[in-house]
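Colleague: Here is a sequence together with a model predicted from it:
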Amino acid sequence: MPSVLTPPVKPMLAKAAGSAIPDDADLIFEPKWDGFRCLVFRSGDEVTLQSRSSKPLNRYFPEVVARLTAGLPDGVVLDGELVVGVNGALNFDALSERIHPAASRVNLLAEQTPATFVAFDVLQLPSGEVLETPGISRRQMLVDLVSDTDAVSLTPATQDAALARQWFTLFEGAGLDGVIGKPAQGPYTPDKRTMLKFKHSRTADCVVAGLRWYKDTEPGTSVGSLLLGLYDDKGTLHSVGVVGSFPAERRRELAVELEPLMADGSVDHPWVGEIAPGTRVPGEINRWRSAQAAWVPLRRELVVEVAYEHTEGGYPSRFRHTAQFIRWRPDREPSSCGYEQLEEPARYDLDAVLKGEVRSR
C-alpha cells in the first residue's frame, strides 16, 4: 500500500536571500504570491484546505472547496496559495475579509470576491506521496495533474534566471511579492527553509508621528514600535505603518529619547480628535478590533529612513509589512516626507501572471 499523507502537514518554507537572483544555482523560479499559504488534501469525497499554521480554512472559502472537489482526483495533496484578485491585481485586504465569523458574510464575499487556489507543488499523487522526488520532477507531475482542469491555477515556473529577473520586476505590478527559488534536485521538506525568497526592498523617509509601548512592560519604559506617516499631495498626514524589532536595550533608550516629544504631542495632531475625512490613521477599528489600538501621539519633528518591501491599500497606501529601521534623518524636514517617494510598479494583469506572460499594460 502506498503511504498516504493526512492533515496536518507543515509546508516547505523559504529563507530570505535578498533581491539578487543568481545564475547557475540549479533553482526553479516561481512568482512569490501574496496570499494565504494553503495545503489541499483530496481524500474520497472530501477536500481539506489547511493553513500554514495547520488550521482548517474550508468554511471561509466554500467556492474553492467546491471547485477542487469537482476538479481534483482522489488521493492528491497540493501546496499553493489562496489569492483574491480585484481589478487585475492581487488584493490582500479583500482576501483577509474572507476570514469572517458570519457564514452569510462568507457566502456573499465568495460571490463578490471569489478566491483562487494557485498550485506550486505536489506532495502526493493518487499513486502515493512524492516528497522525496526532485523538485524538477514534481513540477512536471504538477503540470500533468492540473493542466486539464480549471479548478486550479498553475503558477508559472522557469529555470531561466534572466526570465526570473523580468518576473521580479514586472509581476510586482500585479501585486506579487517577489520570486521564490526552489531546489531543482531537492526533495519536498516540510517545515524546513530549503527554498529561497527574493523580495523587493526599498527605502522611504517617514515622519515619526507616534509610538506604542512594548507589550508586557510598564508604559513609558520600553518602546515597542514607532508609528510612521507620509503626506499626500494635499498636505494630509496618513499612517503608513510601523517600524519595530528593536533590541531590548534600544527599546528602553527610545523611551527616554522620545519622552520630550510626548509633551503637546496630541495638539493639532491629524490622527487625534476631529480627523479629516479619508485620513488613514493607526489601529483603525475593523472586524478584528472593536476599539482603536492604543498609541501615544508625538510632536511631528523626527524623520526616520526605513526599508519596506511593498505597499497595499490603494491611495493613500500603507506598508504591507513592518518596516525596518535604517537611520534617523535629521537633515530632512517632516513636511517633505511625501508619497512621491514610494515607487509605483508598472501595472500588470494578474491573469497574465498566471499564464507566465511577460507583457505590461
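Modeller: Noted; the coordinates are in hand. Since this is a predicted model, take the numbers as computed values, not measurements. Numbering: from 1, shown residues only.
Colleague: C-alpha only now, for contacts and for neighbours.
Modeller: Fine.
Colleague: Just the buried positions in stretch 308-323, please.
Modeller: The neighbour-count check on stretch 308-323 (16 or more other CA atoms under 10 Å) flags 308, 309, 310, 311, 312, 316, 317, 318, 319, 320, 322, 323 as buried.
Colleague: residues near the residue lying closest to the second one once chain neighbours are set aside, how many?
Modeller: Pointing back at residue 309 there. Once flanking residues are discounted, residue 309 sits nearest to residue 201: 4.4 Å by CA to CA, 6 or more residues apart in numbering. Neighbourhood size, residue 201 [other CA atoms under 10 Å]: 13.
Colleague: Repeat that for the one 5 residues further on.
Modeller: Residue 206 sits with 31 neighbouring residues when counted by other CA under 10 Å.
Colleague: next one: the one 4 residues further on
Modeller: Residue 210: 26 surrounding residues under other CA under 10 Å.
Colleague: State whether it is indeed within a strand.
Modeller: Yes. Membership of residue 210 in a strand is supported by DSSP: H, G, I helix; E, B strand; the rest coil.
Colleague: Just list the residues touching residue 18, thanks.
Modeller: By CA atoms under 8 Å, 6 or more residues apart in numbering, the contact list for residue 18 reads 197, 198, 199.
Colleague: Check which helix or strand it maps to.
Modeller: Using DSSP states H and E, residue 18 maps to neither a helix nor a strand.
Colleague: Below is structure B, check it against A:
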Amino acid sequence: MLVSASNQVAPMLAKAVEGVPAPDSVAGGLSYEPKWDGFRGIAYVDGSGDPGGVEIGSRGSKPLTRYFPELTAALAEQLDVACVLDGEIVVRTGEPGSERLDWEALSQRIHPAASRVTRLAAETPAIFVAFDLLALGDEDLAARPFAERRQALESLSSRLTHPLHVSRTTDDVETARRWLVEFEGAGLDGVVAKPLASPYAPGKRVMLKTKHHRTADVVLIGYRVHKSGSGVGSLLLGLYDADGELRGVGGASAFSDKRRQELVDELEPYVERDESGEAVKGETDRSRFSASKDVSYVRLRPERVLEVRYDQMEGMRFRHTVQFDRWRPDREPRSCTFEQLDRPVAYDLSKVLS
C-alpha cells in the first residue's frame, strides 16, 4: 500500500469490547492508549516546510486542511521529512490545572467562511495528537507491525512540540484500566488496545476500544419519522432541570425496520394533537450540521419513561446518540432529572498530554 496525499488511506478502525482486554487475549500482545474524542485526521506532510505541502484527511474522506491552518503551519514547520501521521484533532478549554477536551468548541471549527476559520484558529486553537506513523521519507510503514510503527513514531516525536503531541501508551493493562476511569474527567472517550503484531488495516476494525457506558431514565418527548418516510427514525428524549423545565437531551435510534413500524402504533396514544385532531409537530434546534436537514418531529405527551445507555454528556446533552434499553413503566416522568446522571471526576488534560 503506497501511502501518500495523492493516494489517501481510510483510517484503521476499532471494534467495541466490554472491559479493557488482557494483553494475552490477542496473539503478540496489546498496547494501550487513551481514546481521544475529536476529529480523526491523517496528516500528509511533504517535508518542504511549506504549509501548502500539508494535507489533513478525515475518517469520512472530508478534507480538513482548510479548517485548521494552525496545524498545517505547525506540521510544516516542525517536520522537515515527508511523513504520514494518523491521529486526532482536538480542542482543549479551561483554566490551567483544570483543562479538558471541548467537543463543542471543536465542532465550531468547521465553518465555510475563511474569516471565521482564521479567527477561531486564534481563539480556540486545535491540537494534533499522533498515534500512528504510516510513512516516513520514501518508506511505507503501513505493512509493518504496530510495535515497529510506534517505535518509529516515538523517534520522530523528538521533533515535535505543542500543538503537536504523541499519544501516550502503556503495555500494562492495570494502568490502562486506571486511565479508563481517570482520563474521562479530562473529556477523553475511553481506552484503545492495539495488537502489537498487526499491520495497518485501512477501514478494518482491528483495534479494540473500551468506552464508558452508563444508564439513565429519560422522558420520551417526541419522535422523528424515518428518512424512508415510514416508521420511527429516532426517539427524542428529555430530562427535567432544577427549575422543573423539561429539556431536550438527545435521541435514541438504530431500530430495525420491523421495530420502527411497531413504534408508530405503540406511540400513537401519546401523540399531541391540535383542535382539529392533527398531530402537533415541533422542530429541534438547527446547527450547521443540520442546516439542510428536516429537523421536525412528532410531539408526544411527556408520559412515558425509558431507560437508555449512554457514554458521556456534553454540557446538558448526551454526547452521542444513545441506545434504547427498555421501557420503565415504574418511573414517573417528573422523577427523571439531571441529578441522576453520573459525572466523572475532573482530571487535568495537561496530565494526559504530558
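Modeller: Received the coordinates, thanks. It should be emphasised that the depicted structure is a prediction, and the values quoted were computed from it without experimental measurement.
Colleague: Tell me how they score on TM after superposing.
Modeller: Superposed pair, TM-score by TM-score structural alignment, normalised by the length of the second structure: 0.90. Supporting alignment: 336 aligned residues with a CA RMSD of 2.1 Å.
Colleague: quick revisit: looking for the alignment partner of the residue nearest to residue 309 of the first structure in the second structure.
Modeller: Superposed on the second structure with TM-score structural alignment, residue 201 of the first structure falls opposite residue 213.
Colleague: what's the answer for residue 119 of the first structure, then?
Modeller: Match for residue 119 of the first structure (TM-score structural alignment): residue 130.
Colleague: do the same with residue 227 of the first structure
Modeller: By TM-score structural alignment, residue 227 of the first structure lines up with residue 236.
Colleague: just checking, next helix/strand downstream of the helix or strand containing its match?
Modeller: Remark: residue 236 of the second structure resides in strand 232-240, with elements defined by DSSP H and E. Counting by DSSP H and E, the next helix or strand C-terminal to strand 232-240 of the second structure is strand 246-252.
Colleague: which part of the first structure lines up with that next one?
Modeller: Counting by TM-score structural alignment, strand 246-252 of the second structure sits on residues 237-243 of the first structure.
Colleague: once the two are aligned, what's the mean deviation for the matching stretch against the second structure?
Modeller: Compared with the second structure after fitting, stretch 237-243 of the first structure has a mean deviation of 0.8 Å; criterion: mean CA distance after the TM-score superposition for the first structure.
Colleague: again, but for stretch 297-306 of the first structure
Modeller: Looks like 0.5 Å for stretch 297-306 of the first structure (mean CA distance after the TM-score superposition for the first structure).
Colleague: equivalent range in the second structure for that stretch?
Modeller: So stretch 297-306 of the first structure sits over residues 299-308 in the second structure, by TM-score structural alignment.
Colleague: all helices for the stretch 101-250 of the first structure, in order.
Modeller: Taking DSSP state H, counting those that start in this stretch as the criterion, the stretch 101-250 of the first structure carries its helices at 103-112, 135-146, 161-170, 248-257.
Colleague: residue range for the third one in the second structure?
Modeller: The alignment of helix 161-170 of the first structure onto the second structure (TM-score structural alignment) covers residues 173-182.
Colleague: in the matching stretch, what counts as buried?
Modeller: 173, 176, 177, 179, 180, 181, 182.
Colleague: Going by distance to residue 231 of the second structure, which of these wins?
Modeller: residue 180 (37.7 Å; CA to CA).
Colleague: where does that closest one sit relative to residue 340 of the second structure, distance-wise?
Modeller: Here residue 180 of the second structure is placed at a distance of 21 Å from residue 340 of the second structure (CA to CA, to the nearest Å).
Colleague: For the aligned residue in the first structure for residue 159 of the second structure, grab the count of nearby residues.
Modeller: Aligned counterpart of residue 159 of the second structure in the first structure: residue 148 (TM-score structural alignment). Residue 148 of the first structure has 10 neighbours, counted by other CA under 10 Å.
Colleague: Map residue 196 of the second structure across to the first structure for me.
Modeller: Mapped onto the first structure by TM-score structural alignment, residue 196 of the second structure lines up with residue 184.
Colleague: mind listing what its match touches?
Modeller: Per CA under 8 Å, 6+ apart, neighbours of residue 184 of the first structure: 26, 27, 28, 134, 135, 136.
Colleague: Residues touching stretch 332-351 of the first structure, excluding its own?
Modeller: 85, 88-90, 169-175, 204-207, 230-233, 300-303, 359-361.
Colleague: Buried subset of those residues as a ChimeraX selection?
Modeller: A single ChimeraX command selects the buried members of these (16+ other CA under 10 Å):
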select :85,88,89,90,170,171,172,173,174,175,204,205,206,207,230,231,232,300,302,303
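Colleague: Next step: the contacts of stretch 332-351 of the first structure restricted to strands.
Modeller: For the contacts of stretch 332-351 of the first structure, the ones inside strands are 85, 89-90, 204-207, 230-231, 300-303, with DSSP state E as the criterion.
Colleague: With distance to residue 346 of the first structure added, can I get those in a markdown table?
Modeller: Putting these into a markdown table (distance: CA to CA, whole Å) gives the following:
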| residue | distance to residue 346 of the first structure |
| --- | --- |
| 85 | 17 |
| 89 | 11 |
| 90 | 14 |
| 204 | 19 |
| 205 | 22 |
| 206 | 23 |
| 207 | 27 |
| 230 | 22 |
| 231 | 22 |
| 300 | 33 |
| 301 | 34 |
| 302 | 32 |
| 303 | 28 |
